[in-house]
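Asks: the following comprises the amino acid sequence and a computationally predicted model.
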Amino acid sequence: MIAQAPGRYIALGDSFTEGVGDVSNRRPNGVRGWADRVAEGLASDCPGWEYANLAIRSKRLRHIIAEQLEPAVAMKPTLITLYAGGNDVMDFGTKIADILADYEVLVAELVQTGATLVLFTGYDVEVSPILSPLRRKNHAYNDGVRLIAAKYGAILVDYASFSAYANSRMWAPDRLHMSKAGHKYLASRLLDILEVPHGITHKTKHRAPTITAKQWVREHHAWVTEWVLPLVGRKLRGTTLGDSLSPRWPEPVRVPPKKGLKKLAGKIPDARSDMGHYS
């Protein structure tokens, strides 16, 4: 599906694409993520690929349009991945019609580059009854993304339908971002869709052990205390975890076909970051 020649891959979006949940203190912003793994898979199969990742955690569609669209187009990409809108869906008072209208504006601009465009639905994470009102919005968002992907001829990665993510091991402690295993699995699925041979292995057969009711109460309390309340607090203050961060790979880099981006990370200022803990 991808031409058998090196190209330029640009990743756009928020924490999903930045790599939050896949902690790696040796890489920019303290994370790795599926997009890095895809870039490395492309370069391993066909040396010469270049890669930039402009995604920053907590960004809404308006931020991605204002901050990432113009630089991405200027880089003349041949492959673009975009996940955007998930944070907008989670915001109180937002309307799906408005979210999808902005999303389509962004997609229409990216299509004009002539690059292969990859879009994603959003997984329906069942973390707690506290967040259940958001599920209906997420379903409507996914339906809209599917229609827009078909309208503009984009490749759709229907992440929402991947049954492997029913396994709790695929999720980070905050229950909203993928774990290392989750990022690896998504990278392998996307490379498969792009028909790029790769050696990424993933283990999804083993599920987390069954816990007692007492353990569940203790873990749920810890989750609310460590993740939910800080999230609500940030929303009330109008701050986000991405406010002080820059893109991980802001300019296209030539991905080494053997050691991958790990070889380049040491050359990037502040590549060792404490931002891998994203609470």
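Replies: Received the coordinates, thanks.
Asks: every contact and neighbour count from this point should use C-alpha atoms.
Replies: OK.
Asks: for the stretch 151-279 of the chain, which segments count as strands?
Replies: Applying DSSP state E, counting those that start in this stretch to the stretch 151-279 of the chain gives strands spanning 155-157, 249-254.
Asks: where along this protein do the helices fall?
Replies: Along the chain, counting by DSSP state H, helices occupy 15-18, 34-45, 61-67, 69-74, 86-90, 96-111, 133-152, 180-193, 213-223, 229-237, 262-265.
Asks: closest one to Ala55 among those helices?
Replies: Distance to Ala55, taken as C-alpha to C-alpha, is lowest for helix 15-18 among the helices of the chain, at 5.0 Å.
Asks: the closest one - contacts with which helices or strands?
Replies: The elements that helix 15-18 packs onto, with contact taken as 3 or more C-alpha pairs under 8 Å, 6 or more residues apart in numbering; DSSP states H and E, are helix 34-45, strand 79-83.
Asks: now with 7 Å, please.
Replies: On a contact count with 3 or more C-alpha pairs under 7 Å, 6 or more residues apart in numbering; DSSP states H and E, helix 15-18 meets no helix or strand.
Asks: hmm, back to that, export the strands of the stretch 151-279 of the chain to JSON lines and tack on distance to Thr240?
Replies: Rendered in JSON lines, the data for the strands of the stretch 151-279 of the chain read as follows (distance: least, C-alpha to C-alpha, whole Å):
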{"stretch": "strand 155-157", "distance to Thr240": "27"}
{"stretch": "strand 249-254", "distance to Thr240": "20"}
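Asks: out of the ones you listed, which one sits most buried?
Replies: Each of the strands of the stretch 151-279 of the chain was scored by mean neighbour count; the highest is strand 155-157, a mean of 19, by mean count of other C-alpha atoms under 10 Å.
Asks: between the strands of the stretch 151-279 of the chain, which gets nearest to Val228?
Replies: Of all the strands of the stretch 151-279 of the chain, strand 155-157 comes closest under C-alpha to C-alpha, at 28.1 Å.
Asks: mind checking how far that closest one is from the chain centre?
Replies: Distance, stretch centre to chain centre, for strand 155-157: 14 Å (C-alpha atoms, centre = their mean, to the nearest Å).
Asks: elements contacting it?
Replies: If you count contacts as 3+ C-alpha pairs under 7 Å, 6+ apart, strand 155-157 packs onto strand 116-120.
Asks: residues in contact with the strand it packs on?
Replies: 78-83, 111, 149, 154-159 (C-alpha atoms under 7 Å, 6 or more residues apart in numbering).
Asks: can you flag the buried ones in those?
Replies: Neighbour-count burial (16 or more other C-alpha atoms under 10 Å) is assigned, among the contacts of strand 116-120, to 78-83, 111, 149, 154-157, 159.
Asks: for comparison:
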Amino acid sequence: MHTPREGEAAPRLWGSYVALGDSFTEGMDDPWPDGSFRGWADRLAAHLARARPQLRYANLAIRGKLLGQIIDEQLPAAIDLSPDLVTFCAGGNDILRPSSDPDALAAQFEEATAELRATGADVVICTGFDTKEVPIMRRVRGKVATYNAHLRAIADKHNCHVVDLWSMAVLQDPRAWSEDRLHLSPEGHERVALRACVELGIPVTADWSEPWPEAPPADWLTLRRADLKWAKQHFVPWLGRRLTGKSSADGIEPKRPQLAELCEKP
């Protein structure tokens, strides 16, 4: 929980917010009843709008996008929108590729961050998650840690806010993740949004670090069946796209390409 303390500076009331990124920022797998995705960035925008109801918000993020694609396609659009606040979270899809170089990715990321800061916008950067408990993805943990170190240095150099996902131990619980084990669950997205609010000084009444309720332990057979289901329904199709050069981004457009006031769905 974060509430203003006596003598604490009032939070800045941003008038416009643009989110850049991939599936994490697009909001998979946090669906609205109509099947569209919400996600932590939409949730953050809602929190921001409670402090400034006229907030205008755009979300340019598209699932499956690599860092270079985000920079080429989303960065110019974001600069044209002239927002007060930008969240820039990218590079995760690159890190998953065996040939990726976190040092080279960080150089690209810094150049884009400098462009955003040059517009006068405040910028929020998200580190990568700690993947030690995630099957398959734990093999890239060292690369994620290296990239994160660069991101923190970039944030320090360019005076950006950082949402440190790596340190969010609450996200190590399986309930923070959807069935595909790659995207956050609705509750996981809300935890990230609350953590971003704390970083930005936005008062919230919930605590992102609140422990999960006690859950009954799963037996070995149940866990193995869940692993087999995950491999069949999620990992094999994901691997197939990688091997065939297909992308989950094919045919997908940004869900909120223009700045507009929020209209909460039922």
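Replies: Here it is on my side, so go on. This is a predicted model, so every value here is computed, not measured.
Asks: work out the TM-score between the chains.
Replies: Put the two chains on top of each other and the TM-score (TM-score structural alignment, normalised by the length of the second structure) is 0.91; 257 aligned residues with a C-alpha RMSD of 1.9 Å.
Asks: wait, which of the strands of the stretch 151-279 of the first structure is closest to Lys262 of the first structure?
Replies: Nearest of the strands of the stretch 151-279 of the first structure to Lys262 of the first structure, taken as C-alpha to C-alpha: strand 249-254 at 12.1 Å.
Asks: quick check: that closest one compared with the second structure, mean distance?
Replies: Following the fit onto the second structure, the mean deviation recorded for strand 249-254 of the first structure is 0.6 Å by mean C-alpha distance after the TM-score superposition for the first structure.
Asks: give me the helices and strands touching that strand, please.
Replies: Packing partners of strand 249-254 of the first structure (3+ C-alpha pairs under 7 Å, 6+ apart): strand 50-53.
Asks: my read: Ala187 of the first structure touches Val38, true?
Replies: Yes: using C-alpha atoms under 7 Å, Ala187 of the first structure makes contact with Val38 at a distance of 5.5 Å.
Asks: please say which position in the first structure Ile79 of the second structure maps to.
Replies: Aligning on TM-score structural alignment places Ile79 of the second structure opposite Val73 in the first structure.
Asks: what about its match, distance to Val157 of the first structure?
Replies: Val73 of the first structure is 22 Å from Val157 of the first structure, where distance means C-alpha to C-alpha, to the nearest Å.
Asks: same thing with Arg8 of the first structure?
Replies: Remark: distance between Arg8 of the first structure and Val157 of the first structure (C-alpha to C-alpha) = 20 Å.
Asks: check Leu69 of the first structure too.
Replies: Distance, Leu69 of the first structure to Val157 of the first structure, by C-alpha to C-alpha: 21 Å.
Asks: for the second structure, list the residue farthest from the centre, please.
Replies: Leu221 (32.7 Å; C-alpha atoms, centre = their mean).
Asks: so what corresponds to that one in the first structure?
Replies: Correspondence of Leu221 of the second structure to the first structure, assessed by TM-score structural alignment: Lys214.
Asks: who are the neighbours in contact with its match?
Replies: Listed by C-alpha under 7 Å, 6+ apart, the contact set of Lys214 of the first structure is empty.
Asks: could you do Leu55 of the second structure as well?
Replies: Residues near Leu55 of the second structure by C-alpha under 7 Å, 6+ apart: Gly15, Ser16, Ala49, Glu261.
Asks: from the residues you listed, which is closest to Ser36 of the second structure?
Replies: Of all these, Glu261 has the smallest distance to Ser36 of the second structure: 17.8 Å, by C-alpha to C-alpha.
Asks: residue in the first structure paired with that closest one?
Replies: In the first structure, Glu261 of the second structure lands on Arg254 (TM-score structural alignment).
Asks: its match and Asp36 of the first structure, how far apart?
Replies: The value you get for Arg254 of the first structure to Asp36 of the first structure, if C-alpha to C-alpha is used, is 12 Å.
Asks: same question for Ile155 of the first structure.
Replies: 19 Å.
Asks: right, and the helices of the first structure - which one's nearest Pro173 of the first structure?
Replies: Minimum separation from Pro173 of the first structure across the helices of the first structure (C-alpha to C-alpha) falls at helix 213-223, 7.6 Å.
Asks: in the closest one, what's buried?
Replies: Across helix 213-223 of the first structure, burial judged by 16+ other C-alpha under 10 Å covers Trp223.
Asks: then stretch 170-184 of the second structure?
Replies: Within stretch 170-184 of the second structure, judged by 16+ other C-alpha under 10 Å, the buried ones are 170-172, 175-184.
Asks: could I get these as CSV with distance to Asp207 of the second structure?
Replies: Below are these laid out as CSV (distance: C-alpha to C-alpha, whole Å):
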residue, distance to Asp207 of the second structure
Val170, 11
Leu171, 13
Gln172, 16
Arg175, 16
Ala176, 15
Trp177, 18
Ser178, 21
Glu179, 24
Asp180, 26
Arg181, 23
Leu182, 23
His183, 21
Leu184, 17
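Asks: contacting residues for Ile148 of the first structure?
Replies: Going by C-alpha under 7 Å, 6+ apart, Ile148 of the first structure touches Glu104.
Asks: that one maps to what in the second structure?
Replies: That one, Ile148 of the first structure, aligns with Ile154 by TM-score structural alignment.
Asks: if I look at that match, how far off is Cys160 of the second structure?
Replies: Distance of Ile154 of the second structure to Cys160 of the second structure, given as C-alpha to C-alpha: 8 Å.
Asks: got it, and His183 of the second structure?
Replies: According to C-alpha to C-alpha, His183 of the second structure stands 25 Å off from Cys160 of the second structure.
Asks: go on, Glu190 of the second structure?
Replies: In terms of C-alpha to C-alpha, Glu190 of the second structure sits 22 Å off from Cys160 of the second structure.
Asks: Val170 of the second structure now?
Replies: In this view, Val170 of the second structure and Cys160 of the second structure are 24 Å apart by C-alpha to C-alpha.
Asks: go on, Ser178 of the second structure?
Replies: 29 Å.
Asks: same deal with Asp227 of the second structure?
Replies: Asp227 of the second structure sits at a distance of 39 Å from Cys160 of the second structure (criterion: C-alpha to C-alpha).
Asks: check Phe37 of the second structure too.
Replies: From Phe37 of the second structure across to Cys160 of the second structure, the span is 27 Å (C-alpha to C-alpha).
Asks: what separation do you get for Lys205 of the first structure and Gly114 of the first structure?
Replies: Separation of Lys205 of the first structure from Gly114 of the first structure (C-alpha to C-alpha): 39 Å.
Asks: okay, the two: which has more neighbours?
Replies: With neighbours defined as other C-alpha atoms under 10 Å, Lys205 of the first structure and Gly114 compare such that Gly114 has more, 13 against 9.
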